[in-house]
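> next come a sequence and a model predicted from it.
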Amino acid sequence: MSNTFKSIPILIGTCLTLASCATASFSKYKGVGRIKQYEIRSGQVPDSFDGFRIAFASDFHYESRFDSKRLEGGVRALQATDADILLLGGDYRGREGGDMEELFTALARVKTPYGTYAVMGNHEQGESDSLVRRAMAHTGVRLLEHQTDTLRKGNEYILLCGIRNPFDLKRNGISPTLSLRAEDFVVMLVHTPDYVEDTDVSNTDLALAGHTHGGQISLFKRWTPAHFSKYGNRFLTGLKHNSQGIPIIITNGLGTSRKDIRLFTPSEVVLVILRRK
């Protein structure tokens, strides 16, 4: 099935709360099924960050279904978001391998005022971990592993927190957001949405995650036979909330694993626009 579509805007979501809304358009970029856009409104967003644009991509699994023939389309889709910052959510290398220098050199063409930040996924192990770290270092990607960085505009700022191996809760089960101030606007970047439910992530205002692939095959946009999350389909895709009410945006990602197929779960890049409420 082709991942190339005409660029026809369609509404695929409604305002889920008074503070958030999601829309998507079919993508004209080969290898990207859609560009999904969210608006997140919060009184904690500083005035100077009203309209701040976050591009988010995850689960490349390069080369899987997302291969060298589709890489150019992925880059162009990310460029088209006209983002202020690019965030990468992990799982960069496919099970059969993939040239990480090629992937990250291509992603480096997505120029944003605040650069590119990333976390690792569960596929970054052994040789893959080393290759990804090396490619990130060569291309200027800032890897956040249980670290927080400050994004400034004049005297105002928001905080970006990245989580190290969210599957190892014995080592990483204490969220770095606990040491942050409740009044600051904090974006958490984490590979799996389960982490946002497994741990106390207080002071987080928005979490961005991947890992689920939207199930790759889904029925009625709600159910999938795949089990990428221990919470079943609760955090399958889209804008969800953990038990604390913290919003989590979960992307379908770009690549595939296990089976090289997608059905009713288009590959996607995400654009998040922050608005002051």
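Perfect, thanks for sending it.

> alpha carbons only for contacts and neighbour counts from here, please
Noted.

> tell me which helix or strand comes right after the helix or strand harbouring Lys240.
With elements taken from DSSP states H and E, the one containing Lys240 is strand 238-241. Taking DSSP H and E as the definition, the helix or strand that follows strand 238-241 towards the C-terminus is strand 247-250.

> for stretch 82-101, buried residues please.
Neighbour counts using 16 or more other CA atoms under 10 Å place 82-95, 98-101 of stretch 82-101 among the buried residues.

> mind checking the end-to-end distance for it?
Counting by CA to CA, to the nearest Å, you get 24 Å between the two ends of stretch 82-101.

> in helices, which of the buried residues of stretch 82-101 appear?
Among those, the ones falling in helices (DSSP state H) are 100-101.

> still on that earlier bit, and the strand holding Lys240, what does it pack against?
Packing partners of strand 238-241 (3 or more CA pairs under 8 Å, 6 or more residues apart in numbering; DSSP states H and E): strand 247-250.

> residues in contact with the strand it packs on: which ones?
193, 196, 205-210, 212, 235-242 (CA atoms under 8 Å, 6 or more residues apart in numbering).

> and for stretch 267-277?
The list of residues contacting stretch 267-277 from outside it, by CA under 8 Å, 6+ apart, reads 19, 31-47, 49-58, 74, 77-78, 81, 83, 213, 251-255.

> list buried residues within those residues.
Buried residues within the contacts of stretch 267-277, defined by neighbour count using 16+ other CA under 10 Å: 31-42, 44-46, 49, 51-58, 74, 77-78, 81, 83, 213, 251-255.

> included below, for side-by-side comparison, is a second structure:
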Amino acid sequence: MRWLIPIFLYVLLEVYAFQVVKTMTKNLWLQIGYFVLSLLILGYVIYIFANYDRSVGPTKYTLRASGLLLLTIVPKLILVLFMFGEDIIRVCIAGYTYLTNTFFEGTATEYLPDRRKFISQIALGVAAIPFAGLLHGIFRGKYNFKVIRHVLHFDDLPAAFDGFRITQISDIHSGSFDDAAKIEYAVDLINEQESDLLLFTGDIVNTVAEEMDDWIDTFKRIKNPKYGKYSVLGNHDYGEYVTWNSQEEKEANFNAIKDIHNKIDFNLLLNDSAFVEKDGERIAVIGVENWGHNFKKAGDLTKASKKVAQEDFKVLLSHDPSHWEHEVKKHTDHYHLTLSGHTHGFQFGIEIPGFIRWSPVQYVYKQWAGMYDEMGRYLNVNRGFGFHAFPGRVGIWPEITVIELRKKTQLS
């Protein structure tokens, strides 16, 4: 029964889409070609997901299938909106014609007018926009790396750290990569920032440690800044989206994932902290395990901060931004800057600085991409380095964040 509604909606989608094709061309072979192509794509998607192996988890095949599904469904949804809207108008015209002919003229006519070709043309033109956007996102957008820069001012920043630069990356999702040259380019881009400190905020894989085997040497090329590289875990790093033969196998995978951080020269913080010292002053880098309002809650902020004094300047690494919203931002210990990721900005949206900023993920996460400031406490939600579930990015590009800390003065 749970499949009846999706099947009905998909059939409705195809019926309307096929009506557009029939309106646009009377060529029987083109109509048959469209029908066969739709069946082949649907069959491929059903085959891939029907044979999904939870002991393996997401693969490049499931990514490809989800991409094909969106490429076909999203444009057809646009067609349905136009065609359904036209049907409402046609029904109204039919009702008016029926009433006027029957009661005032006494004549019999065809009450339901034919579909208008120009409506189908407009619908196809509008549907081509998301189709082109999705195609671009799959083939180019997912590796369209952007460096996003922020300058933050603090009253209580230790003077020695005025001008201190932090690079943040997040959500590598190495199991999704399919272009080594693009990843090499991104690593070079990280190195070009020449920041003082490099921080990674979780999700190094999709599900299993082996996903990073081919990428260890690539990520090991990330230069070790003067003040080090620190990292935390994300929800995907716990192996909870795959079925294991035993608890021991799951724990072995988890240990292997933690070991990846050491292999690429990151200091993994597991509910722990470290101090960065410069010219006799210090700031604290605090890393919690994953804490999500709707995901795994392994993070322990109290434990992670036990070595940190209340007056210390604090940079907190916490993968899921809901942690900041529900626990961190009002904490009495005053966490100055929190760095998160997790949302990917949904890998789909519209961002035009100063004009519009929208993504479906904003209806789930209050803080979903970029820098947020409340009560003098900052949260940066990195849009992610890699991609997951959908093999592309549309309007929300992969991000390398560079944050410069500044000592606030009377003039700043």
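Ah, there it is. Owing to the predicted nature of the structure, the values given are computational and were not obtained by experimental measurement.

> which residues in the first structure form strands?
Ranges of strands within the first structure are 9-10, 20-26, 34-42, 53-57, 85-88, 116-118, 142-143, 147-153, 156-162, 186-189, 206-209, 238-241, 247-250, 268-276, based on DSSP state E.

> in JSON lines: those, plus distance to Ser68 of the first structure.
Formatted as JSON lines, the strands of the first structure follow (distance: least, CA to CA, whole Å):
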{"stretch": "strand 9-10", "distance to Ser68 of the first structure": "27"}
{"stretch": "strand 20-26", "distance to Ser68 of the first structure": "21"}
{"stretch": "strand 34-42", "distance to Ser68 of the first structure": "18"}
{"stretch": "strand 53-57", "distance to Ser68 of the first structure": "16"}
{"stretch": "strand 85-88", "distance to Ser68 of the first structure": "18"}
{"stretch": "strand 116-118", "distance to Ser68 of the first structure": "21"}
{"stretch": "strand 142-143", "distance to Ser68 of the first structure": "24"}
{"stretch": "strand 147-153", "distance to Ser68 of the first structure": "32"}
{"stretch": "strand 156-162", "distance to Ser68 of the first structure": "28"}
{"stretch": "strand 186-189", "distance to Ser68 of the first structure": "26"}
{"stretch": "strand 206-209", "distance to Ser68 of the first structure": "24"}
{"stretch": "strand 238-241", "distance to Ser68 of the first structure": "27"}
{"stretch": "strand 247-250", "distance to Ser68 of the first structure": "25"}
{"stretch": "strand 268-276", "distance to Ser68 of the first structure": "16"}
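
> contact partners for the alignment partner in the second structure of Asp82 of the first structure?
The criterion is TM-score structural alignment: under it, Asp82 of the first structure has Glu194 as its aligned partner in the second structure. Contacts of Glu194 of the second structure were listed using CA under 8 Å, 6+ apart, and they are Pro225.

> starting at the chain centroid, how far to stretch 125-139 of the second structure?
Mean-position distance between stretch 125-139 of the second structure and its chain equals 18 Å (CA atoms, centre = their mean, to the nearest Å).

> which residues touch that stretch?
Outside stretch 125-139 of the second structure, the residues that touch it by CA under 8 Å, 6+ apart are 67, 70-72, 74-76, 78-79, 391-395.

> same deal with stretch 200-214 of the second structure?
By CA under 8 Å, 6+ apart, stretch 200-214 of the second structure touches 57-58, 168-176, 229-242, 253-254, 256-257, 260, 317-319, 339-342, 388.

> quick one, which of those residues are buried?
Among the contacts of stretch 200-214 of the second structure, those classed as buried by 16+ other CA under 10 Å are 57-58, 168-176, 229-239, 241-242, 253-254, 257, 260, 317-319, 339-342, 388.

> map Ala118 of the first structure across to the second structure for me.
Residue correspondence, TM-score structural alignment: Ala118 of the first structure in this structure matches Ser231 in the second structure.
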